[in-house]
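Q: Predicted model, plus sequence, below.
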Amino acid sequence: MNITRNNVDALNAVVTVEVSKADYAPKVEKVLADYRKNAAIPGFRKGAVPMSLIQKQYGKAILLEEVNKVLQENLNRYLQEEKLDILGNPLPVVTDSFNWDAEDFKFDFELGLAPTFSVDLAAKNDVVQYKIIADDTMLNAQVARIQKQYGKIVSATVVAEGNDVSGIFTNEEKGINNRTTLDMELFADAKTAKLFLGKKVGDVVTLKTKGLFNDDHKLMDVLAIVHDDVHGLDIEVTFTIDEVVASEPAELNQELFDKLFGPGVVNSLEELKAKIKEDAEQQFEQQANQKFLNDVTESLITNTKFDLPSTFLKKWIQSAGENPLTSEQAEEEYAKSENGLRYQLIEGKVMADNNLQITFEELKDFTSGLIKKQMAQFGQMNPTDEDVQGIVARVMGNQDEVKRLSEQVMSEKMLNLYKEKVKAKTKEVNYEEFIKAMYGELNH
């Protein structure tokens, strides 16, 4: 067995594997002997079939199989020993003149090599790290929402101030037909809410979508349309009222506070707002972190320059799936997956440069924390360590779960590293401003 490599350039190589008769013949002979022992051919006793007949019937197929096994085993060992960082899998070079009747064989494989590059996390960028604040407007609205939610709900026949109305938005041309419930206070203009006053079930109100809400994204919910159709949407829609709901707001007293958070946790309106602010900003932090992670990813893909063995990868994509692709289809698939591949390489480089690894104990602790949170949501505030660890053991016995949890742990490690090393601008915004930033509509 002889294996040699010719580096075509920094990203492409051809490996040649020479297989001699001595490499495969003993294996072929053993398999043929096993076939002879078990062959049931009419006219011959079991185990007494002439080897020439076994050779004629099965020889070529066994030769191909055993040569292929020897080939793959030695090629894989070579790639590991040489520590070659390859992309995709080796591609065999097909030749029309290949002769399986020869005793010695020579096989060529194309390799796509991973590029060498560096990642500068401290480089200049336009990434913004958002801190989302629950402002007074949001807190007051949330308090009013709580009072409404825990107040007394009554059906009304005529729309009055403070009522909600349920009904169906329609616009035939745009294919809009969506049932929703409207809070009159959400309209951008108080005049719009007045259009509903005095209306009854069955009445129809015609509205213009332009400027209907302070945030156009609200149209996505009430009309059930996609984000791309939201901005600048200027059409008339009809709203057919099918229910009028009135409510008597709940009193802000200790009974309500205890119902919301447990006995004695909150004792005043100020403490209620503080609790709402704390809970909201914890949720906002998760959303801000995810956007930061996504934005750093995009920035690294844009600013970390390296070439890929694109010709090789397109050729590999053609044959990698269950069904072969045309060159045009492979080109499309490569275009879709190129950024993902680039970030996989960048992420791997960042992990290697910063020695980011996951220990078994870290994974167990992370899983334990998730389980405790889930149990708390179902009212189990103080589970025993034995109960928690029993669930952890079951979860860790599932390979798919372990993979999913490992990805979460590594994502957290990457986030913390980026927060430490990426020179991002910081910006304090309210939630409405953050949503606009999510869709690229907020000026930095």
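A: It's in.
Q: hey, let's count contacts and neighbours off CA atoms from now on
A: Will do.
Q: Give me the helices and strands touching the strand or helix carrying Ser166, please.
A: Per DSSP states H and E: Ser166 is located in strand 164-171. Judged by 3 or more CA pairs under 8 Å, 6 or more residues apart in numbering; DSSP states H and E, strand 164-171 is in contact with strand 176-183, strand 236-248.
Q: what's in contact with it?
A: 159, 176-184, 222-223, 236-246 (CA atoms under 8 Å, 6 or more residues apart in numbering).
Q: since we're on Val165, how many residues are nearby?
A: 26 (other CA atoms under 10 Å).
Q: do you know how far it is from Lys191?
A: Here the distance between Val165 and Lys191 works out to 16 Å (CA to CA, to the nearest Å).
Q: what do you get for Thr326?
A: Distance from Thr326 to Lys191, by CA to CA: 60 Å.
Q: Have a look at these two and say which one is more surrounded.
A: Using other CA under 10 Å as the criterion, Thr326 and Lys191 rank with Thr326 on top: 14 against 9.
Q: From Gln380, how far out is Asn178?
A: Counting by CA to CA - Asn178 and Gln380 are separated by 39 Å.
Q: this is the other structure I want to compare:
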Amino acid sequence: MNITRENVDALNAVVKVDIAKEDYSDKVEKILIDYRKTANIPGFRKGHVPMGMVKKQYGKAVLVDEVNKLLQDALNKYLTEEKLDVLGQPLPKPQDDIDWDAEGFSFEFELGLAPEFEVELKSKDTITQYNIIADDKMIDEQIERIQKQYGKLVPQDAVEKDSEITGAYKNEEKEIDNTVTLTLDKFKGEATEKQFIGAKVGDVVVLKTKGLYEDNHDLMHALKLGHDDIQDLDIEVSFTITEVNKRELADLDQELFDKLFGEGGVTSVTELKAKIKEDAEKQFVQQADQKLLNDITEYLVENTKFDLPAEFLTKWMQTAGEKEIDAEQAKEEYNKSEKSLRYQLIEGKLITENNVQVTMDDIKEHAREMIKAQMAQFGQLNPSDEELDGIAARVLSNQDEARRISEQLISQKLLALYKEKANLKVKELSYENFVKEVYGDK
């Protein structure tokens, strides 16, 4: 067997594999001998079928199968030994006229080669690293939500600004008949609020759906309609009041603290505020980290310049999926995935150059901590090591789950690398201002 490579350019090559008779003949002969022992052909006893008949019936199929196996094994071995960094998979050049009666065969494969490039993490311009804090306003609002949640409802004679109103929305034409509990702050504008103030149980308020709520999702919930149904919906609905209540806030006392955090976990309003701030900011770290990861990814893709074997990859995509696609579809698919492919190559280089590794011990420990946190949510605060190890082993026996955890850990290690080496500027702001700055004022 002889394998040669011709580099077309820096990103494309053609590998030629020449297979001689001596490469496959012994194996083909052995398989045919085994076939002869078990062949069941009418007119002959098992094991006594003439070899010529066996070769005539099975010879070519066995030959084709063995040559293809030999070809794939040789090609994979060659790519490994030559340490060729290929993109996609080798593409066989079409051969419609293979003479399987010949003693030797030649096959050619197109290769797409990974480009050579350098990654510079230290950008000229700074990238913002957000430090999101829970400000006093957020903490006070959270405390009020807690007090409302654990408070009690007191019936009222008439609707006031802070009432909780239960009733049914109705419209015969649209077959709307839905009972909800609402508060006046959800409505858009003061006109609707004024229609409710002073109303009593049994009163009917007639409302127009257009511009009724600040958020269309609230209208969907109120009328129990789908997203498409509420688009440009402009009808009248009636709301018949069945209950009017006021929610008295729960006292900020030890009884409430114990309900929230367990006996003695929090013993004062000061400690409650500190706990809310701590828990909120832990969650904010994840959002800030994801934003930083997205921004650095965007920076790396936009500023790390290299060419790709686009023509080869487009051709490869035609047959890479479950269903074969045409050239136009493949081109569209390549354009969609090019940015992702570029980042995969950049990420791979960063992982190699910075020796970013995830061990099996890392994966096991992460699984244990994940399971421990989940168990704590259900009140199991002190599981034994034996119990954690057993559950972790079951989780990691699922290869998809083990791969997901590994990728998550790699992402965490890369994020730590970015924080260490990228040109970052820390910006501290409240969660409300973070949302406005990053996602727009919603």
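A: Thanks, I have the structure now. Keep in mind it's a predicted model, so treat the numbers as computed, not measured.
Q: Can you pull the TM-score for these?
A: Overlay of the two chains. TM-score (TM-score structural alignment, normalised by the length of the second structure): 0.88; 435 aligned residues with a CA RMSD of 3.4 Å.
Q: and of the helices and strands packed on strand 164-171 of the first structure, who's closest to Ile301 of the first structure?
A: Across these, the minimum distance to Ile301 of the first structure, taken as CA to CA, is reached by strand 176-183, at 38.8 Å.
Q: Give me the buried positions along that closest one.
A: Ile176, Asn177, Asn178, Arg179, Thr180, Thr181, Leu182 (16 or more other CA atoms under 10 Å).
Q: swap in stretch 388-408 of the first structure?
A: Buried residues in stretch 388-408 of the first structure, counted by 16+ other CA under 10 Å: Val388, Gln389, Val392, Val395, Met396, Val402, Leu405, Ser406.
Q: re earlier: roughly how far is the strand holding Ser166 of the first structure from the heart of the chain?
A: Strand 164-171 of the first structure sits 35 Å away from the centroid of its parent chain (CA atoms, centre = their mean, to the nearest Å).
Q: How much space separates the nearest residue to Val244 of the second structure once chain neighbours are set aside from Lys194 of the second structure?
A: Leaving out its chain neighbours, the residue that sits closest to Val244 of the second structure by CA to CA, 6 or more residues apart in numbering is Ile165, at 4.8 Å. Between Ile165 of the second structure and Lys194 of the second structure the distance is 14 Å, computed by CA to CA.
Q: ok, and for stretch 57-75 of the second structure, which residues are buried?
A: Buried residues in stretch 57-75 of the second structure, counted by 16+ other CA under 10 Å: Gly59, Val62, Leu63, Glu66, Val67, Leu71, Ala74, Leu75.
Q: next one: stretch 250-259 of the second structure
A: In stretch 250-259 of the second structure, counting by 16+ other CA under 10 Å, buried: Ala250, Leu252, Gln254, Leu256, Phe257.
Q: Next: stretch 259-277 of the second structure.
A: In stretch 259-277 of the second structure, counting by 16+ other CA under 10 Å, buried: Val266, Thr267, Leu272, Lys273, Lys275, Ile276, Lys277.
Q: which residue packs closest to the fourth one, ignoring adjacent ones?
A: For Lys273 of the second structure, the nearest residue in space outside its immediate sequence neighbours is Ile139; the separation is 6.4 Å by CA to CA, 6+ apart.
Q: so that neighbour touches Lys277, yeah?
A: Yes. The criterion here is CA atoms under 8 Å, and Ile139 of the second structure meets it with Lys277 at 6.6 Å.
Q: on average, how far is the longest helix belonging to the second structure from the matching bit in the first structure?
A: Ranked by residue count, the top helix of the second structure under DSSP state H comes out as helix 269-303. Its matched residues in the first structure lie on average 1.5 Å from helix 269-303 of the second structure after superposition (mean CA distance after the TM-score superposition for the first structure).
Q: circling back: turn the buried residues of stretch 388-408 of the first structure into TSV, columns for secondary structure and distance to Ile3 of the first structure.
A: Output for these, formatted as TSV (DSSP: H, G, I helix; E, B strand; the rest coil; distance: CA to CA, whole Å):
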residue	secondary structure	distance to Ile3 of the first structure
Val388	helix	53
Gln389	helix	51
Val392	helix	47
Val395	helix	44
Met396	helix	41
Val402	helix	38
Leu405	helix	40
Ser406	helix	37
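Q: Out of those, which comes closest to Leu313 of the first structure?
A: Ser406 (28.1 Å).
Q: what's the farthest-apart pair in the buried residues of stretch 259-277 of the second structure?
A: Thr267 and Lys277 (15.6 Å).
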